[in-house]
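Trainee: Please find the sequence and the predicted model below.
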Amino acid sequence: MWGVSYWVFPVISGLCWLGMLMGLLIHWCATGKPHYPWMDQDQTIAYISDVGAGNLKPLFIAGSAVTTIFLDLSFLSERWLRHRGRLAKNTTRTEKVLVVLSLVFAVIGTCGLILLSIFDTAQYPRVHDVMLLLFIAGYVISAIFICWEYQRLGIHFRQHRILRASFWIKLFFILVEVCLAIAFAATNFRHAYNAAAVLEWAISFIFTFYVFSFFIDLLPAVHTKHSQRKFGSGMGETEMQVEQNDDLSAERGAAYGGGRNTVDSQRTLAENNVRSVNGVKYEGQAPVSSNF
């Protein structure tokens, strides 16, 4: 069974972000899809920030803050676990530089998200737009560096398929989010606010899957709590399978009252049943000539 470990950080972050988005969307729909005073006159679909600038501003700020705090804890936990060898370790200077850059841009994205929720679009529209740009650009660029790092890790640790899976998930996120962000900027610039609002909601919901993807990265740390199980440092998949088979044999032996001691004693007995002394083999108690 999985123990409660570092993987809980991205789960909390993702659930908080998803819950905040659903809360804002459901509130806007349940109240009759109102047209807020700070919306454009021809706009019928509210932006996330339009809903968050009203009565639900405390929810918007709290949700954004908690999401980014636990997401940053996910980033820091991953780096610490890689440093400790409980996840695949960074082996080159390039990888370490990519780590630093990904953290720097993640912090920029964090600041952008928290500040855009504080400086709402109703009272601070220009500041809000700048913070929105920092939020999207910060996390997208951070994801690019993380994806680059995972690509290099996959070269050194080809036996660990989880690195490839995480790489492709993050690459998918980058491609989709960049395309949607370009479309969002274009429609917003052309004053097609309804289309831009739909794109903003889509970008935000897809961001949820990016947050959840760090669950995959942190999950292996549950099985590397002991020094003999350092991830990528001597125990490959084959060795881990052998150890699992030994554990299974011990469990079967325990079911018959012997436990692992029973398994070990059976191995010792099997080894002692065949001996060779001065060219004569003994099987059990009966001496047998070595010529046979």
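Mentor: Structure received.

Trainee: CA atoms for contacts and neighbours, from now on please.
Mentor: Will do.

Trainee: Now do the helix or strand containing residue 180: which elements does it pack against?
Mentor: Counting by DSSP states H and E, the element that carries residue 180 is helix 161-189. Secondary-structure packing of helix 161-189 (3 or more CA pairs under 8 Å, 6 or more residues apart in numbering; DSSP states H and E): helix 125-156, helix 193-218.

Trainee: buried set for it?
Mentor: For helix 161-189, burial by neighbour count (16 or more other CA atoms under 10 Å) applies to 163-167, 169-171, 173-174, 177-178, 180-181, 183-184, 187-188.

Trainee: got it, and stretch 81-90?
Mentor: 81, 82, 85, 86, 87, 88, 89, 90.

Trainee: quick one: terminal-to-terminal distance for that stretch?
Mentor: 11 Å (CA to CA, to the nearest Å).

Trainee: circling back: wait, which of the buried residues of stretch 81-90 is closest to residue 252?
Mentor: Nearest to residue 252 out of those is residue 86 (CA to CA; 29.5 Å).

Trainee: how about that closest one, secondary structure?
Mentor: coil (DSSP: H, G, I helix; E, B strand; the rest coil).

Trainee: Please name the residues that touch it.
Mentor: 220, 221, 224, 225, 229, 230, 231 (CA atoms under 8 Å, 6 or more residues apart in numbering).

Trainee: ok, the first one - contacts?
Mentor: Taking CA under 8 Å, 6+ apart as the criterion, residue 220 is in contact with 86, 87, 231.

Trainee: let's bring in a second one:
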Amino acid sequence: MWGVSYWVFPVVSGLCWLGMLLGLLIHWAVDGKPHYPWMESGQNIAYISDVGATNLKPLFIAGSAVTTVFLDLSFLSERWLRHRGRLAKNLTRTEKVLSTLSIAFAIIGTCGLVLLSIFDTAHYPRVHDVMLLLFIAGYIISAIFICWEYQRLGIHFRQHRILRASFWIKLSFIILEACLAIAFAVTNFRHARNAAAVLEWTIAFIFTFYVFSFFIDLLPAVHTKHSNRKFGSSSGETEMQMEQNDDMAQANQGQARAHDAGYGRNTAETDRTLASNNYRTVNGVKYDMQQLPASSNF
């Protein structure tokens, strides 16, 4: 059983973010896809912030705040759990620095998201754009540092598949979101507002999967609650270690059976050789060595 543990933080964060996005998008669609006064002429698709500047602004602010607070709690929990040995521990100073930097830039991204929801695009367009840049850049840079940290952890803990899986998920997020962010900036600069709006919604929905990826990172802490099951303890094993050890045990058993089979064949061949050496031919007569007559020299 998983039980209620630290993995709840990214789940709450991801669900809150996804619910807020769906609420804004569905409201805009059901409302007849209106063209708000602060939207440019020719723009038919509203930005997230366009819908968030309407009477749904409280939802936008609350959703952004709850999402980022619980996501930051996920970052802090992960750092604490690694320090306590309930997750794969940071073994070098570099790994600890990378973890700290990822938290710092996540907090910067948090400030950007909360402030852009407060300073809406209808009344504070320039401040809103700066905060949007801060939000996107903060979390992408944070993801780079945490991905770097996981890469180094994977060197020391190759047996833990979750680290490898999380690394590739976050690396995919970095590459995809960076490409989309560049495309978003270019379309915005060229005043292709509809394309930019689609890209903004896409970036936001993909961010949901990044948030949920921390569920994978924090889940092993469920199995390391007791001190004898922490990472690095001699008597404890995590579920990943047990799985790995089971595979190794099966391989060793197979090798042992093969060795025993080979040993059995070698023993049989040796017995046959020894048996053949028990006989000796003297003057054309085959004698058992145990019954061979004594030499005439004695």
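Mentor: Ah, there it is. Only a predicted model underlies this, so the values are computations on that prediction, with no experimental measurement involved.

Trainee: Any idea what the TM-score is?
Mentor: Comparison of the two superposed chains (TM-score structural alignment, normalised by the length of structure 1) gives a TM-score of 0.81, and 244 aligned residues with a CA RMSD of 1.6 Å.

Trainee: returning to what we had before: nearest to residue 14 of structure 1, of the contacts of residue 220 of structure 1?
Mentor: The closest of those, once distances to residue 14 of structure 1 are taken by CA to CA, is residue 87, at 21.7 Å.

Trainee: hmm, which two among the buried residues of stretch 81-90 of structure 1 are most spread apart?
Mentor: Checking the buried residues of stretch 81-90 of structure 1 with CA to CA, the most distant pair is 86 and 90, at 11.4 Å.

Trainee: Hmm, residue 282 and residue 276 of structure 1 touching each other?
Mentor: Yes - the pair residue 276 of structure 1 / residue 282 is scored as a contact, 6.5 Å apart, by CA atoms under 8 Å.

Trainee: Okay, the residue nearest in space to the middle of structure 1 and residue 174 of structure 1: tell me how far apart.
Mentor: Nearest to the mean C-alpha position of structure 1, by CA atoms, centre = their mean, lies residue 214 at 0.5 Å. Counting by CA to CA, the separation of residue 214 of structure 1 from residue 174 of structure 1 is 14 Å.

Trainee: got it, and residue 249 of structure 1?
Mentor: 45 Å.

Trainee: so where does the residue nearest to residue 204 of structure 2 when sequence neighbours are not counted fall, helix or strand?
Mentor: Sequence neighbours aside, residue 21 is the residue nearest to residue 204 of structure 2 in space, at 7.9 Å (criterion: CA to CA, 6 or more residues apart in numbering). Element membership for residue 21 of structure 2, per DSSP H and E: helix 8-30.

Trainee: The helix or strand containing residue 115 of structure 1 aligns to what range in structure 2?
Mentor: Residue 115 of structure 1 is located in helix 93-118, with elements delineated by DSSP H and E. The counterpart of helix 93-118 of structure 1 in structure 2, counting by TM-score structural alignment, spans residues 93-118.

Trainee: got the buried residues for that stretch?
Mentor: 95-96, 98-118.

Trainee: Okay, residue 176 of structure 2 and residue 148 of structure 2: tell me how far apart.
Mentor: Distance from residue 176 of structure 2 to residue 148 of structure 2, counting by CA to CA: 17 Å.

Trainee: now residue 268 of structure 2
Mentor: 57 Å.

Trainee: Equivalent analysis for residue 224 of structure 2, please.
Mentor: For residue 224 of structure 2, the distance to residue 148 of structure 2 - CA to CA - is 24 Å.

Trainee: And residue 15 of structure 2, by the same measure?
Mentor: 27 Å.

Trainee: More neighbours: which of these two?
Mentor: residue 148 (20 against 16; other CA atoms under 10 Å).

Trainee: who are the neighbours in contact with that one?
Mentor: residue 98.
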